[in-house]
Every structure is written in structure tokens, then in C-alpha cells.
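Asker: structure for the following, please:
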Amino acid sequence: MDSPSVLPLPESIQGFPPLPPASLDPFLDATSRCFARYGVRRTSVQDVAQELGVNRTTVYRQVGNIEQQAMLLAARDSHRLLSSLPGRISFPIGPRSVVDLLATLVREARAHPVLAKMLADERDLIGSFVARDVPDLMERATTAFVPLVSLAIGTGNLARRDPVALAQWLVRITASLILIEPPGDLTDFLGELLIPALTPTSPAPPSRRRRLR
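Answerer: Just a heads-up that it's a prediction; the model follows:
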């Protein structure tokens, strides 16, 4: 049976940008609130300083300018999301648990206050982010998913497929659904094609030869 104790996801997170130290959390929390309130483009370092109750120099010294703050916030929240994956997976891993996991990731990403604000008011910023940063981010996310799908394929709970290619597909499907909400129920939408594609095929029964008398 698959077990969270053998899922090597924490090591794969090392491919992501470094996790900011916890001492920066108050600054990044203030940045997140300002982004969600004003939008990334309209947020200034002064806004973050006022939100936190400190001066601009302190904010610059700790987390830099707005672009640097955005990168630190993205790195922190990516680490938090990936670190939580083992606790979100139903074991043993099978087609349904994969669909449920992807649906959860999509819902939580779309509910993130900063991303929700960008999807509503700053889609052009998302476009530039997709062109500049998403390819590398997706490659790193794929690296994080490969151990998961390899484990499930090896135990016979998922159909036998190239684990790297399968991880690529799952990551790309997830990313596209985060940016563009599907019609109808998300879980049903994912399951319609993923359940058949991920379900292992049963071995054909051995043929019986007629005995000639």
C-alpha cells in the first residue's frame, strides 16, 4: 500500500526558489494583503510599510521592491503548497485520488486572494508572468510530481505510462484550469477523461485451447 512516509516530495521542492525565512512572513503577509486589495501594479512599497506599521526603509531592507516582494511571496506560497501535498493525497494513490488532488489544487489556487485579484483585474500581468516564469515553474512542478506518479504506477494503482510525461500532463492540465475556469463541476470535468486514462487495464484472461480428440 502506498504510504505518505515513502513519498519523496520534500526533497523535490529543493528545485524551487529558496523558501524565504520565517522572519519575513509578516512582511510577505502585508504584501499579500496589499496585492489582494489594490492589485500588484497599484501596490507601492509605502502601502506595504503602512500595512505593517513600519517605514519604507525597513521594507526595502527586508524584502526589497515590489517585484522582489512578489517573487518572495510566490516562492513562499509554492513551498507551502507542495509541502502540503502528502497530507492531501488519499492512499493508496489511484485515478480518483489524482483527480481529487488536482481539483483541490485548482480550487485553492483560484481562491488565493492575490491570484483572484489578478484574474479579475490584472490579466495582462498574468500573461507576462506566463511568458516569463511559468515554463520554468511548470518544469519544477513536474519534477515534484514525478515521484508521486512513479510510486502509483509501480504499485499498479495507475495505468502504466511514462511517469515524466504523465506528470507533465497533470501539471499542464492543472495550470490551464487555474487560469481558465472550466464549465460545470471541476471534479467531473477532470474525471471525464483522466479516470479512463489513469485506470490500469486488467490483464486479458488466458486463452483456452480446444483439445482435439
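Asker: all contacts plus neighbour counts: C-alpha atoms, from now on.
Answerer: Noted.
Asker: list the contacts of stretch 186-194.
Answerer: With contact meaning Cα atoms under 8 Å, 6 or more residues apart in numbering, stretch 186-194 is reached by 95, 96, 99, 100, 103, 182, 183.
Asker: so the first one makes contact with residue 153?
Answerer: What it means is residue 95. No: counting by Cα atoms under 8 Å, residue 153 is not a contact partner of residue 95; they are 10.6 Å apart.
Asker: picking that back up, so how do I select the buried members of the contacts of stretch 186-194 in ChimeraX?
Answerer: A single ChimeraX command is used to select the members of those judged buried by 16 or more other Cα atoms under 10 Å:
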select :95,96,99,100,103
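Asker: where is the longest helix in the chain?
Answerer: helix 134-154 (DSSP state H).
Asker: which residues does the residue nearest the centre of the chain contact?
Answerer: The centre of the chain sits closest to residue 105, judged by Cα atoms, centre = their mean, with a distance of 5.9 Å. Residue 105 makes contact with residue 174 under the criterion Cα under 8 Å, 6+ apart.
Asker: before we compare anything, build this one as well:
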Amino acid sequence: MATDRLDEVLDAAYDCLRRYGVRRTTMDDIAASMGVSRSAVYQYVRNKDDAFRRLAGRLHEQALRRAGAAAEADAPAEVRLYGILAAKLDLVLRLSQDSPHAAELLDARARLFGTICTSFTTDLRDLLTALFAAEGTVEGVEPRQAADICVALVVGLESVPGARALLRPATTALAAGLLGTGRTAPPAPPTIEGTAR
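Answerer: Below is the predicted model of the structure:
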């Protein structure tokens, strides 16, 4: 029962976040959104910062569970790779599309959410590294490097129009370029000396 009420508090906090942002939201706003008194909200969270930290944690945990389920699925490596990357991209796009304020929950530099965002990215990178370690990578690319390339791709897609549609062909390209045994990574392009800076 207490978990249900906490979820209601976090849902109300999200509703307020979408409308007002973190700074402008008050505990009274959260209580009004729930239709309860402010003292009732204090039974479940210490203050609004605690409510928003818990909200960010819940959203990131849900996305990580989806990524973990994709990683453990009985499916080809490319399908699992897509599922892991889609979990991150969907979290970002959902929050960004709900409201410009909701994207505040994704700010790794933010005092309230920084450790949650950083931990999520680390856990996601670990899932990807494990996938590449189990499936093998092309010669010259370590599993951790392959994971970093994948994370960088998703971060790049986060601000591109049509990102969801681009994720599938991007994943196919990543799988073709990074997965495999006995294949060799393409040589590094030559450096151009004497270019103007």
C-alpha cells in the first residue's frame, strides 16, 4: 500500500515537473496534483528534491530493466543490441517529448540527478560490454570500446529528428561493423598533416 502511495506521489511530481519544472514546483503543487494535503505527501518523501530524485531513479530503473530484459532475451545479438539501445533512446525521447522540463531528469550535471544518470549510463555500458564479450567483436575492437561506440551513437541520435526510425538501421550497421569473430576492423583513416586549425 505504501508503495502505491509513493508511486502516486512520484506520478504527481512528474505531472508538476512537466508543467512547472523542478525549481518552480512546490510541495503544495505535488499535493494539489494528488488531491491531498501537503502533510500527506511528507509521509512518503522528505521534500520536493527527494521526490524528484526518486522519480528520476524510478524512470532510469524502468529503462534499465527493459535494457536488461533485452540483453537476456533468447534472440540474435543484433536484436538484443537494438533492445538495449532502444531502452535508452526511448527514455530520453519520452521525457523530451513530454515537456522541456521533463528533460531535466536526464541532466548528468544536475545536482539532483547527476549520480542517477551517470550510474544508468555505466550500467547500460556494462550490459553492452557483456553482450560484446559473449558474442565477440571484430579484431582490434575490445568489447568495452564497442559498448562506448554504441552509447555514443544513441547519445548522438537523441537530438536528431526521426531518431526512433534511425535506430534500427544504425543498430544493423553497428552489429555488422562490431560483432564477429575472425573479422578485422577496418584500418584507421590516414591522418592529414599540415591542415589549418
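Asker: check which helix or strand the residue nearest to the centre of structure 1 maps to.
Answerer: Counting by DSSP states H and E, the element that carries residue 105 of structure 1 is helix 95-111.
Asker: and what of residue 178 of structure 1?
Answerer: With secondary structure defined by DSSP H and E, residue 178 of structure 1 is part of helix 163-179.
Asker: now do the buried residues in that helix.
Answerer: Using 16+ other Cα under 10 Å as the burial criterion, the residues of helix 163-179 of structure 1 that qualify are 163-164, 166-168, 170-172, 174-175, 177-179.
Asker: I'd like those laid out as TSV, including distance to residue 49 of structure 1.
Answerer: Written out in TSV, the entries for the buried residues of helix 163-179 of structure 1 read as follows (distance: Cα to Cα, whole Å):
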residue	distance to residue 49 of structure 1
163	46
164	44
166	44
167	41
168	40
170	39
171	36
172	37
174	35
175	32
177	34
178	31
179	30
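Asker: tell me how far the strand or helix carrying residue 168 of structure 2 lies from the chain's centre.
Answerer: Take DSSP H and E as the rule and residue 168 of structure 2 turns out to sit in helix 163-178. Distance, stretch centre to chain centre, for helix 163-178 of structure 2: 17 Å (Cα atoms, centre = their mean, to the nearest Å).
Asker: got it, and stretch 42-49 of structure 1?
Answerer: 27 Å.
Asker: can you tell me what part of structure 2 it aligns to?
Answerer: Under TM-score structural alignment, stretch 42-49 of structure 1 corresponds to residues 24-31 of structure 2.
Asker: what are the buried residues along the longest helix along structure 2?
Answerer: When every helix of structure 2 is counted residue by residue (DSSP H), the longest turns out to be helix 48-72. With burial defined by 16+ other Cα under 10 Å, the residues of helix 48-72 of structure 2 counted as buried are 48-49, 51-57, 60, 63-64, 66-68, 70-71.
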